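>>> could you look at this predicted model? Sequence included:
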Amino acid sequence: MIHPRGHAYSSLLTTSHFLENPRRYSFVLSGPNLNISNIHTKNIRRATTDTTMRITLNIFNPQAGEQDSLLTLEIFPDMTLATLRESIQAESTVPPTSQHIYHNGRLISDDTQTMEQLQIVDGEMLAVHVRDMRGSTGVPEQARRPQPRRPAQNEQDPELIRLQILGQPALRQQLQSQHPELAAAVDNPARFAQIFHDSQNREQRERQERQREIERLNDDPFNVENQRKIEEMIRQERVMENLQNAMEHNPEVFGRVHMLYVDVEVNGHPVKAFVDSGAQATIMSPSCAEACGIMRLIDTRFAGVAHGVGTARIIGRVHSAQIKIGNLFLPCSFTVMEGRSVDLLLGLDMLKRHQATIDLARDKLIIQGEMIPFLGEAEIPKAEEEAAAQEPTLPGPDGTAIGQRTGAVVPPGQHQQQIPARPQAAQSAPSPAAAAAPAPSAPQAPPAAQSAPTTTNISPQAIESLISMGATREQAIQALQAAEGDPDVAAGLIFF
């Protein structure tokens, strides 16, 4: 043995001394008392016993028609990827050239890197996808089975995508919101590949059909109508592309946003109040006013018609009643209006008067320092869910449907009913410009004693009179219905 400084030492120097001081020597000369094989088979193995790691491999072999199998191996930090492949071959008979090893959804292929360099630690799970890269030459007859369709050069490999999804929980959650059917099959390789290819084929057929249609229209380039159709097809394609980009990069915009509700008490009666800073006035339904015992306080001189998305009849106004929000007892006025899907709506008049703050970060309504938590999704009245179920939808990508009002994405097979939106005041609170004008009229009886006016009670002369004054026929009919056929009152509702 030669020391780096040039001093000669006896060959009787023990191997353990070399192992304890490996950096002091540049090379070792073999001698009668130095057995190199003993170093590797005994001392080195004993020295690395403390660094042994155990990993689990999930082996998927579609060529053999087997389900995923698990294999546990002991490795060392300085073990190379090539050595790991040989260990896998010894345990599973899968040749190294057919092993595609994935770590955290990422393909690792550099055989010279060690486990430490690849950041593979104790307890890790690796995915091994078996694919024969050598062709069918020399393959045993029993292994020659019909192979699944291989992806083209410009086509994505579904198995690679599946393994990436398994290794990234965030990607799996995103797939769940965008393509629930594909996300449900992520643990089944065959089913996942089938759904993936079906989706790809469907998109390819649609593209080819659009291309053929464009070519057909281009056969007559001077036809103005054909050019309009081509322009519309290109526009629709850009719209769908924009939709796909939004679903990929901003999937949260397609979720249904639940409205803000708080628990209140009106005249001692508990009510779930809808907080709407876009509504001009605080509105209550007649049934809620009856339950709260304030129907007797309605001033019918403030009756009228609210114009928004459609129209709604205003019965009157309760000028002052006590409302309890949190631990606060506050005076509040209510506009009692028919056609509302909520019992009580806290509008801007109430919120500004008491300087309320809608704190979305804390999910609370703050009034005079009192914090009132907004209700959770399970506590929101069912009327909102029923209204959402009747929302009209548009067809989206991959068989999904998208709500026309909320933009919520509905998974395939769970499409909402294609019910046209019914114009009613419940869909929007009356704006300042659309608020009803007070109509001086005789005191009206409670709603229970009244019958809704119909078109048959309206004279055609009254309708024509309002139309001649500048109103549309629909506005004239609605105003006459609210005014119980009185053309003068109806004219005041429309023009004043």
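Nice, I can see it. Numbers count the residues shown, from 1 in each chain.

>>> please make it C-alpha for all contacts and neighbour counts, starting now.
Noted.

>>> quick check: the gap between residue 286 and residue 344.
According to CA to CA, to the nearest Å, residue 286 and residue 344 sit 10 Å apart.

>>> ranges for the strands of the stretch 101-250 of the chain?
Along the stretch 101-250 of the chain, the segments classed as strands by DSSP state E, counting those that start in this stretch run 106-108, 125-130.

>>> which of these is buried the deepest?
Counting by mean count of other CA atoms under 10 Å, strand 125-130 has the highest mean neighbour count of those, with a mean of 21.

>>> which other helices and strands contact that strand?
strand 53-60, strand 99-103 (3 or more CA pairs under 8 Å, 6 or more residues apart in numbering; DSSP states H and E).

>>> now it and strand 99-103, what's the angle there?
Per axes from the mean of the first three to the mean of the last three CA atoms, to 10 degrees, the angle that strand 125-130 makes with strand 99-103 is 150 degrees.

>>> compute the inter-axis angle for strand 125-130 and strand 53-60.
Following the same axes, to 10 degrees, one obtains 40 degrees for the angle between strand 125-130 and strand 53-60.

>>> give the buried residues for stretch 212-221.
Buried residues in stretch 212-221, defined by neighbour count with 16 or more other CA atoms under 10 Å: 214, 217.

>>> who touches it?
Counting by CA atoms under 8 Å, 6 or more residues apart in numbering, stretch 212-221 makes contact with 226, 227, 229, 230, all of which sit outside it.

>>> what about versus this one:
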Amino acid sequence: MQLTVSTHDDKVFTIEVDAGTDTGTLQAILEAETGLPVEQQAVFHNGKLLPSSGTLQAAQVQDNDLLMLQPQPAAHAQPQQTQQTQPMARNRDGTLQNPQAFLDSCLSNPAAVAQLPPNLRDAVSSGNIDSVQGVFRQLQREAEQRQMEAQLIRPGEDPMDLEVQARIAEYIRQKNVEENFEAAMEFNPEVFAQVTMLYVTMDVGTSQCLHNMTQMALVNLFCILTYAVNGNKMAAFIDSGAQSTIMSAKSADQCNLLRLMDTRYQGIAKGVGTSKILGRVHQAPLKVGSQHVSASITILEDDSMPFLFGLDMLRRYQCCIDLHKNVLRFGSISNAELPFLAEHELPAKLRRVSSDVAAGGVGEGSAPGPATLPHGSGAPGQPQSDCSVWLMTAFVQI
């Protein structure tokens, strides 16, 4: 008969057993499925605790019944057994922390092995640890799938209904975002650190002045080159005055990155004007020459600037803006450099941006608005946005 088991951490799975199976064998199967040692199991049926001895038939357990599995403290009289079975706990992906201990326990309990799912039973019989781990990983995925269906598809609903499909699509999108976030936290935690803008100390004055005044100047360089983002080639605006690397929602959609956008990182980007921040992609694949790297990209609602490579990624890859060779060098990537694009190589939209800035224009189609500057970074007595335009215009006119 088939039984459905629900655990304390909301996992749901099914098992196949005979009506004459004793509760001890049932608990051994549950241990194999969940990693929870037998002595720490409390199995409930219809709100009553199953007896530690006797058959399922005697306990009035019938086909398609639901069992609740809850953990309980191990008995003080069995400290040695607890120590031996504890390593059989599951990893996050469903694999066993101590697969050899599981194989040893199966060899000592042939009756329990006979009740295991066929694919797991075959893997145990082969004695191959990789095969056993692979089956447990598959069982975990199947359990998560059943749990997802139980949460997203309510009783009596048609799985093909548009509303149900929308819930499933959103669940999958959120899962992709969480996996992308966890991968970034594990392999690239530096992308979550605050970026300090580039400042240098300069003496400001004229030869007629009797004294010089020391000021903090924001180093702000702008160039344009071509990147391949997730297989899509696009021109990237290199902006050392922008705190973050940004991309418009339209460009992110073209690069198939919106499915990875973490909407918890919403806000407002301020620079020359403002733009709404829709979210953040923690790890977006980039291709620099022949090398594949990743970048953390903030997604903006405004589409005036398709892709801007900011100071956060310039610092991360130790980039050098070499205006003598007209290339962007990546110090942390061996022999990686990208040439800056000539004006005739720019997309028409970006050529209009360059023309407007060179003419001193600050209206629509001018320099990129989303460049994020920290509070108080403008020149004394000037609003932050005016300072950004002034710096940008001065650089282009030079």
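Yes, it's here. If you're wondering where the values come from, they're calculated on a predicted model, not measured in any experiment.

>>> report the TM-score for the pair.
The pair, once superposed, lands on a TM-score of 0.36 when counted by TM-score structural alignment, normalised by the length of structure 2; 154 aligned residues with a CA RMSD of 2.7 Å.

>>> before we move on, back to that, so which of the helices and strands packed on strand 125-130 of structure 1 is the most surrounded?
Scoring these by mean neighbour count under mean count of other CA under 10 Å gives strand 99-103 as the most buried, with a mean of 20.

>>> using CSV, lay out the strands of the stretch 101-250 of structure 1 together with distance to residue 180 of structure 1.
Formatted as CSV, the strands of the stretch 101-250 of structure 1 follow (distance: least, CA to CA, whole Å):
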stretch, distance to residue 180 of structure 1
strand 106-108, 23
strand 125-130, 23
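
>>> strands of the stretch 251-400 of structure 1, residue ranges please.
Taking DSSP E, counting those that start in this stretch as the test, the strands found in the stretch 251-400 of structure 1 are 261-266, 269-275, 283-284, 304-308, 310-325, 328-337, 344-346, 357-359, 364-367, 370-373, 393-395.

>>> residue 493 of structure 1 is nearest to which of those?
With CA to CA as the criterion, residue 493 of structure 1 lies closest to strand 304-308 of the strands of the stretch 251-400 of structure 1, at 7.1 Å.

>>> angle of that closest one against strand 328-337?
90 degrees.

>>> dump the helices and strands packed on strand 125-130 of structure 1 to JSON lines, plus distance to residue 321 of structure 1.
Formatted as JSON lines, those follow (distance: least, CA to CA, whole Å):
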{"stretch": "strand 53-60", "distance to residue 321 of structure 1": "68"}
{"stretch": "strand 99-103", "distance to residue 321 of structure 1": "66"}
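
>>> tell me which of those strands sits nearest to residue 75 of structure 1.
Among these, the nearest to residue 75 of structure 1 by CA to CA is strand 53-60 (5.2 Å).

>>> buried residues, the very next helix or strand once past that closest one. List them.
Scanning forward in sequence from strand 53-60 of structure 1 by DSSP states H and E, the next helix or strand is strand 69-75. Buried residues in strand 69-75 of structure 1, counting neighbours by 16+ other CA under 10 Å, are found at residue 75.

>>> quick one: strand 69-75 of structure 1 to strand 125-130, angle?
Interaxial angle, strand 69-75 of structure 1 versus strand 125-130 (the same axes, to 10 degrees): 120 degrees.

>>> elements contacting strand 69-75 of structure 1?
Counting by 3+ CA pairs under 8 Å, 6+ apart, strand 69-75 of structure 1 packs on strand 53-60.

>>> and the strand it packs on, what does it pack against?
Looks like strand 53-60 of structure 1 contacts strand 69-75, strand 125-130 (3+ CA pairs under 8 Å, 6+ apart).

>>> now those strands as TSV including distance to residue 351 of structure 1?
TSV is the format used below for these (distance: least, CA to CA, whole Å):
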stretch	distance to residue 351 of structure 1
strand 69-75	62
strand 125-130	56
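
>>> break down the stretch 101-250 of structure 1 into its helices, ranges please.
Ranges of helices in the stretch 101-250 of structure 1, per DSSP state H, counting those that start in this stretch, are 158-167, 169-178, 180-184, 189-218, 224-249.

>>> grab the nearest non-local neighbour of residue 373 of structure 1.
Spatially, and ignoring its direct neighbours in sequence, residue 373 of structure 1 is nearest to residue 364 (4.3 Å; CA to CA, 6 or more residues apart in numbering).

>>> how near is that neighbour to residue 265 of structure 1?
In this view, residue 364 of structure 1 and residue 265 of structure 1 are 17 Å apart by CA to CA.

>>> for the host helix or strand of residue 183 of structure 2, packing partners?
Secondary structure assigned from DSSP H and E places residue 183 of structure 2 in helix 162-187. Applying 3+ CA pairs under 8 Å, 6+ apart, one finds that helix 162-187 of structure 2 contacts helix 129-152, strand 273-288.

>>> out of the strands of the stretch 251-400 of structure 1, flag the one nearest residue 163 of structure 1.
Shortest distance between residue 163 of structure 1 and those, using CA to CA, is found for strand 393-395: 29.7 Å.

>>> so after the closest one, what's the next helix or strand?
Next helix or strand after strand 393-395 of structure 1 toward the C-terminus (DSSP H and E): strand 401-403.

>>> re the thing from before, of all pairs in the contacts of stretch 212-221 of structure 1, which one spans the longest distance?
Spanning the widest gap among the contacts of stretch 212-221 of structure 1 are 226 and 230, at 6.2 Å by CA to CA.

>>> quick revisit: and after the helix holding residue 183 of structure 2, which helix or strand comes next?
Counting by DSSP H and E, the next helix or strand C-terminal to helix 162-187 of structure 2 is strand 199-204.

>>> would you mark the buried spots in that next one?
Counting neighbours by 16+ other CA under 10 Å, one finds that strand 199-204 of structure 2 has no buried residues.

>>> got CSV for the strands of the stretch 251-400 of structure 1, with distance to residue 84 of structure 1 and mean neighbour count too?
Below are the strands of the stretch 251-400 of structure 1 laid out as CSV (distance: least, CA to CA, whole Å; neighbours: other CA atoms under 10 Å):
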stretch, distance to residue 84 of structure 1, mean neighbour count
strand 261-266, 59, 21
strand 269-275, 62, 20
strand 283-284, 72, 26
strand 304-308, 70, 24
strand 310-325, 67, 19
strand 328-337, 70, 19
strand 344-346, 67, 24
strand 357-359, 56, 16
strand 364-367, 56, 20
strand 370-373, 56, 17
strand 393-395, 49, 17
